[in-house]
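Novice: I'll drop the sequence and a predicted model, then ask my questions.
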Amino acid sequence: MLTAVVLFLIATPVAAQEPAPAPDRPLPDAAQEARAQALFDDIRCVVCQHEAIADSPAGIAADMRGLVREQIAAGRSDKQVRDDLVRRYGDFVLFTPPLRGGTWLLWFGPLAALGAAGAGLWFASRRRPTGTEPLSAAEEADLARILADQAVRPDPDAKPSDH
């Protein structure tokens, strides 16, 4: 009985995995397939997010490759294919999103952050260090007394070889 339970627990994660996508079917026209392959490199997998659909093993990437091939076979231009994917998944699906109001942060955010950090460092370096006032005569006397007490006080952990 224990063996059956252990085997069930081992097999459960395997059964819960996503099934492998169907193999890709290239377009019969070599020029159309070349266009599709070029588009695959410009389109981000919405599951993996750091991979193009050309490299992604995810099932949704295989579906997206099929969709791109269908649209190219139907005679749509590359721009129309990209526009349809943006309509479905948003600007994030493109590795190079278009420059418009909603994507300004994507394009110029890193540059603005770098500029703000540089300005902060420049202002911090321009700040004048604050000077310290010299000690008064009473403070000098207190300091001398403290230092003299410490020099005379023996260290309880000291060994004869430390003197």
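Specialist: Alright, I've got the coordinates.
Novice: can we go C-alpha only for contacts and neighbour counts from here?
Specialist: Fine.
Novice: Not counting residues beside it along the chain, what's closest to V93?
Specialist: Among residues not flanking V93 along the chain, R44 sits closest, at 4.9 Å (CA to CA, 6 or more residues apart in numbering).
Novice: Help me confirm that the one you found comes into contact with E51.
Specialist: Yes. Shown here, R44 and E51 form a contact pair, counting by CA atoms under 8 Å, at 5.9 Å.
Novice: Could you check which of the two has the larger neighbour count?
Specialist: R44 (24 against 18; other CA atoms under 10 Å).
Novice: how would you label the residue nearest the centre of the chain: helix, strand or coil?
Specialist: By CA atoms, centre = their mean, the chain has its centre lying nearest to H50, at 9.0 Å. Here H50 is recorded as coil under DSSP: H, G, I helix; E, B strand; the rest coil.
Novice: gap between the closest residue to it other than its chain neighbours and A62?
Specialist: In space, H50 comes closest to R44 once its chain neighbours are excluded; the distance is 7.0 Å by CA to CA, 6+ apart. Relative to A62, R44 is positioned 12 Å away (CA to CA, to the nearest Å).
Novice: so what sits against both of the two?
Specialist: I53 (CA atoms under 8 Å, 6 or more residues apart in numbering).
Novice: can you tell me which residues contact the residue nearest to H50?
Specialist: By CA under 8 Å, 6+ apart, the residues touching R44 are H50, E51, A52, I53, F92, V93, L94, F95.
Novice: Structure two is appended below for comparative analysis:
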Amino acid sequence: MKNTFFFILLSAILSFAAHASIQIYEFEDLEQEQQFKELSSTLRCPKCQNNTIADSNAELAVDIRQKVYEMTKQGKSKQDIVDYMVARYGNFVTYKPPFTLATAILWLGPIFVVMFGFGFIFVRSRKKQALINEDESWNQAKEARLKALLQQDDDGDKQ
């Protein structure tokens, strides 16, 4: 009885792996297949953040792959398919979003951060150098006064 239950349980667990399927796409010519592969590896899955639609197993990615396949089979150009996806999912669906007012912070933000950082370091080092120079002049004046006091003390001890 235990063996039968064990084998039924093992069969049920192994059947889940068989449920996973691989989608096979057939094309009329090599050019369509290349276009589909290129688009699948350049379009980003909106749900998975940093995965292409070829790498993602999310339902949304499967739907996008299917739509790309259908549009490719219809003879649509690569740019037509990308434009359709951008219109539907926004510029996020491409890995290289165009420079627009909405994406300006993505393109210019790192430059401003680096420039601000170097400017901050430059100003801070200039202030520190000014303080060091000020301290040196103060120390030289203080040292001259100290030497004068010591010479007075030495002169007084000799008499």
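Specialist: Here it is on my side, so go on. Predicted model, so just to flag it, every value in this text is computed and none were measured.
Novice: Once they're superposed, tell me the TM-score.
Specialist: Aligned and superposed, the two chains score 0.63 in TM-score terms (TM-score structural alignment, normalised by the length of structure 2); 117 aligned residues with a CA RMSD of 2.4 Å.
Novice: between R44 and E51 of structure 1, what contacts are shared?
Specialist: Joint contacts of R44 of structure 1 and E51 (CA under 8 Å, 6+ apart) do not exist.
Novice: Excluding chain neighbours, what is closest to P97 of structure 1?
Specialist: D91 (5.6 Å).
Novice: what's that neighbour in contact with, if anything?
Specialist: Counting by CA under 8 Å, 6+ apart, the residues that D91 of structure 1 touches are P97, P98, T103.
Novice: Please list only the buried members of the contacts of R44 of structure 1.
Specialist: If you count burial by 16 or more other CA atoms under 10 Å, the buried members of the contacts of R44 of structure 1 come out as E51, A52, I53, F92, V93, L94, F95.
Novice: Tell me if I'm right that the first one and C45 touch.
Specialist: This points to E51 of structure 1. Yes. E51 of structure 1 lies in contact with C45 (CA under 8 Å); the separation is 5.8 Å.
Novice: can you give me the offset of the top helix by length along structure 2 from its chain's centre?
Specialist: With secondary structure taken from DSSP state H, structure 2 has its longest helix at helix 104-158. Taking CA atoms, centre = their mean, to the nearest Å, one finds the center of helix 104-158 of structure 2 at 39 Å from the center of the full chain.
Novice: Kindly report the same for stretch 41-51 of structure 1.
Specialist: That offset, for stretch 41-51 of structure 1, works out to 14 Å (CA atoms, centre = their mean).
Novice: How about stretch 9-19 of structure 2?
Specialist: Offset of stretch 9-19 of structure 2 from its chain centre (CA atoms, centre = their mean): 38 Å.
Novice: repeat for stretch 115-135 of structure 1
Specialist: Worked out by CA atoms, centre = their mean, stretch 115-135 of structure 1 lies 32 Å from the chain centre.
Novice: Repeat that for stretch 77-85 of structure 2.
Specialist: Counting by CA atoms, centre = their mean, stretch 77-85 of structure 2 comes out at 25 Å from the chain centroid.
Novice: in it, what's buried?
Specialist: Judged by neighbour count (16+ other CA under 10 Å), stretch 77-85 of structure 2 contains these buried residues: K78, I81, V82, M85.
Novice: Can you tell me how far the residue nearest to P97 of structure 1 is from Q37 of structure 1?
Specialist: Taking CA to CA, one finds D91 of structure 1 at 20 Å from Q37 of structure 1.
Novice: of the contacts of R44 of structure 1, closest to A144 of structure 1?
Specialist: H50 (65.1 Å; CA to CA).
Novice: Check the alignment and tell me where the closest one lands in structure 2.
Specialist: Using TM-score structural alignment to pair residues, one finds that H50 of structure 1 aligns to N50 in structure 2.
Novice: From A102 of structure 2, how far out is its match?
Specialist: Distance from N50 of structure 2 to A102 of structure 2, by CA to CA: 20 Å.
Novice: Next, please give the residue ranges for the helices of structure 1.
Specialist: Going by DSSP H, structure 1 shows helices at 2-16, 30-42, 59-73, 78-89, 104-126, 137-152.
Novice: my read: V93 of structure 2 touches P46, true?
Specialist: Yes. Look at V93 of structure 2 against P46 with CA under 8 Å: they come within range, at 6.1 Å.
Novice: How about T103 of structure 2, nearest residue that isn't a chain neighbour?
Specialist: Excluding the flanking residues, the one nearest T103 of structure 2 by CA to CA, 6+ apart is P97, at 7.5 Å.
Novice: quick one: the one you found and A104 touch, right?
Specialist: No. Judged on CA under 8 Å, P97 of structure 2 makes no contact with A104 at a distance of 10.1 Å.
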